[in-house]
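Student: Sequence first, predicted model second:
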Amino acid sequence: MIALAVLVYGQTGSPMLAALAYGIGFLPQLAGGALLGALADRMRPRPLIWGAYALEACAAAVLGVADLPVAAALALVAAVACATPVFAGASNRLVAEVLDGDAYVMGRSLMGMASAAAQLLGLAFGGLAVAAVGARHALLASAAAHLLAALLVRLRLPDLPAPPAAAGGGRGSLVGDTWALNRRLLADPAVRALLLAQWLPPAFVAGAESLLVPYAGVRGYGGGTAALLLACSAGGMLLGNLAGARLLGPAARERLVVPLMAGFGLPLVPFVLPLPAAGAAALLLLCGCGFAYELGIQRPFVDALPADGRGQAFGLLSTGLMTSQGVGPVVLGGLAEVAPVGAVLACAGAATAATALCLRGALDRARRARPADLAEPIATP
């Protein structure tokens, strides 16, 4: 993401196009989730997961080797992104099937920490690679990393069977089943509130992060600083997940969802001021810590899902999350064309805090409606 954003910003000088390049892999997932989501509950998970990584490796290699026009490069990333909801649905369904109760929250926390650590190392390396060898060679390094991920999944993940409902047959068309279950999920007030809580705050924060490349340029921070700022956000997510999983019990995590969600956005408000690079890094670290609010949503969300459609439900979650994170950079990038970049970052933070307040009642009702015992011990998988 950082390499493509730098490449596009260097070619065009446009904050909006740089933000669009950062988020172009998100928005097209709407098509994949709307048309293909049921595949996550119909096919074996291993070919879905390793195939998605291999496809992303090919796209990154093409971007690094071919001198594509900006429009063609963005179109390529958008096309590949359509497969992501199916991959995400299959992988998250596996975790939900293997882990029960609070063990599932611990498992999701571990996945979140691993993802944040990977982003931390990847963005730091990406910033150094862009500065040292240029954006195109950094994209080739990304292609190699995706290829390694595909090989690891292909060789190490057991070739588990498709879900029992898929093996039993009796299903309708792929698109028809996908649409029917999506409508059913979105019609449930509890599921809808829990989905919005996982879609909207990351959309605002992703839009803010997409502007860190032009923000660093406006502030004169120097080359590679934008990647380090993004790494601070990922580092905060790592710390927040670790603290939330280890220091808070299940009930406390769910009670703190709204305060932590507000804390996910409020550190962005001071970006309206001319901050030094160290101050911006500290605020982004604090912002990332607020992402721990998602730990309190995991169990209520799983408990609210139909057992025979978990894969597609997680695909819908991924679709909305990625789509909103694609819309966020486009909208905020457009605002940055007519307003100071720092002011746009501050608006994103304020919108995140406002979302927490608006969803407070619906989230409380969803939490209280759950029959699960919050005091149950961690299950042994």
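Tutor: Nice, I can see it.
Student: only C-alpha atoms for contact and neighbour calcs from this point on.
Tutor: Fine.
Student: if I look at Phe204, how far off is Val257?
Tutor: Counting by CA to CA, to the nearest Å, the separation of Phe204 from Val257 is 17 Å.
Student: between these two, which one's more packed in?
Tutor: Phe204 (28 against 24; other CA atoms under 10 Å).
Student: from memory the more buried one sits against Gly328, does it?
Tutor: Yes: with contacts counted by CA atoms under 8 Å, Phe204 reaches Gly328, the gap being 5.7 Å.
Student: Contacts only, for Gln298.
Tutor: Counting by CA atoms under 8 Å, 6 or more residues apart in numbering, Gln298 touches Tyr104, Val105, Arg108.
Student: Show the buried residues in those residues.
Tutor: Buried members of the contacts of Gln298, counted by 16 or more other CA atoms under 10 Å: Tyr104, Val105, Arg108.
Student: what about the last one, which helix or strand?
Tutor: Secondary structure from DSSP states H and E places Arg108 in helix 101-133.
Student: this is the comparison structure:
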Amino acid sequence: MTTHPPTRRTTYREVLAERRFRLLFLTRAVAITADSLRISAFSVLVFSTTGSPLLSAVSFGAGFLPQMFGTVLLGSLADRLPPRALIAGGYLLESAAALALALLPLSVTADLALVALVALVTPVFHGASGRLVARWLTGDAYVLGRSLNSMASSVAQLAGLALGGAAVAALGTRQALAVGAALHLSAAVAARLGLPRLKADGEPSGSVAKAGLRGTAALLGARDPRRLLLAQWLPGAAAAGAEALIVAYAGQHHFAPGSYALLMACVPAGMLAGALVVGRLLRPSVRERLVAPLAAVTGLPLLAFAAGPGVGTSAVLLFCAGTGFAYALGLQRAFVDCVPAALQGQAFGLLHSGTMTLQGVGPACFGLLTAAAGTGTAMAAAGAATLLTAWWIAGWHTAAPA
């Protein structure tokens, strides 16, 4: 696939000057902080309750796996309903779910089912948000907007892990989940009050499920959208399998209490550094040439976990792996360009839900591998799988010369 990127670099200042994008950016950062807090606190709760690395990994990915089904059945709503109501409603639903985890005396199975149920509808909210970003930012501004979102995600994950670790230590796991519910509620209120009231682009007629199935089939049936979706899904799915095992790896290697939070923070810290360097310092054409090499960087450091490294070395390896996630910036412009306007909301929902779903499959698969090979070897296998996907991307992805 050959692309023709613009040569001029847009600045982050120009992107943030768009007030509507700035509000989406900030509310998303708050929501990701809440998500990170919930995921880490819930994973700790399940591991401390059951002592099972597999269930801990499944709890890490329980909010990811069902999202593809939600996209297929409900994804067309992202193009058919007003985006402000969808985005604010999504944050409100996440708040209610976190509050239920905190307050209701449910079994681990019921807690996992609740997280999975909410995950079914979240692609609709993310699709609406992605459609607005693509509407308000174009060209290289859109790519840098995605870069800013990636950096915000990394910072928010760090903040969520730090806040989650402090809240779990000071209040307990269920009370920490209540803190996450409050953060999601604040994002819902800000989105409802700050975003403009916009009409939906599509017509709310006909079967939602049939429209969702048709849209998904159209996106996955065309070569370029399918390749670009898979290229953004697969490396992260394998890497998430390793990330989901960090808590169990730290516990089985008898690291100091709280070290799991430090190790989990290294991945988003690396993502922040990678997005900043690749998004700000490299020309668009260079970003697009480096897609496959950067994807390989995501997996290569994970191979070293087969040797059972200590806390310090593990932290460095995870940071380096995180920097490789910047590979996705080189795919953003081509993805927007190849998606039909009538399916844009569903395409962004599919991109997000596919990412989340496969990041649920990854932890489950590599969690199963721990029973036979141990956590370190399973994390190294995740790195090898990431390298295979980078090799596949290199086989078809080319960029125009600068």
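Tutor: Nice, thanks for sending it over. Because the structure is predicted, anything quoted here is derived from the model rather than measured.
Student: Please state their TM-score.
Tutor: The TM-score (TM-score structural alignment, normalised by the length of structure 1) is 0.93; 364 aligned residues with a CA RMSD of 1.3 Å.
Student: Distance to Leu335 of structure 1 for the buried ones among the contacts of Gln298 of structure 1 - can I get that in TSV?
Tutor: Putting the buried ones among the contacts of Gln298 of structure 1 into TSV (distance: CA to CA, whole Å) gives the following:
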residue	distance to Leu335 of structure 1
Tyr104	39
Val105	37
Arg108	34
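Student: returning to that earlier point: how distant is the helix holding Arg108 of structure 1 from the center of its chain?
Tutor: 11 Å (CA atoms, centre = their mean, to the nearest Å).
Student: whereabouts in structure 2 does that helix align?
Tutor: Per the alignment by TM-score structural alignment, helix 101-133 of structure 1 matches residues 139-171 in structure 2.
Student: Same check on stretch 190-201 of structure 1?
Tutor: The aligned range for stretch 190-201 of structure 1 is 224-235, by TM-score structural alignment.
Student: can you tell me which residues contact the aligned residue in structure 2 for Ala54 of structure 1?
Tutor: Aligning on TM-score structural alignment places Ala54 of structure 1 opposite Leu92 in structure 2. With contact set as CA under 8 Å, 6+ apart, Leu92 of structure 2 has these partners: His184, Leu185, Ala188.
Student: what's the matching residue for the last one over in structure 1?
Tutor: Translated: Ala188 of structure 2. In structure 1, Ala188 of structure 2 lands on Ala150 (TM-score structural alignment).
Student: Return the residues in contact with that match.
Tutor: Residues near Ala150 of structure 1 by CA under 8 Å, 6+ apart: Ile49, Trp50, Gly51, Ala52, Tyr53, Ala54.
Student: same check, this time on Ala381 of structure 2
Tutor: Leu303, Phe366.
Student: So which residues of the stretch 151-300 of structure 2 form helices?
Tutor: Ranges of helices within the stretch 151-300 of structure 2 are 173-194, 208-221, 223-243, 246-252, 259-276, 284-289, 291-299, based on DSSP state H, counting those that start in this stretch.
Student: before we move on, what about the stretch 1-150 of structure 2?
Tutor: Ranges of helices in the stretch 1-150 of structure 2, per DSSP H, counting those that start in this stretch, are 12-16, 19-50, 53-61, 67-74, 77-80, 83-103, 108-136, 140-171.
Student: Val297 of structure 2 corresponds to which position in structure 1?
Tutor: By TM-score structural alignment, Val297 of structure 2 lines up with Gly263 in structure 1.
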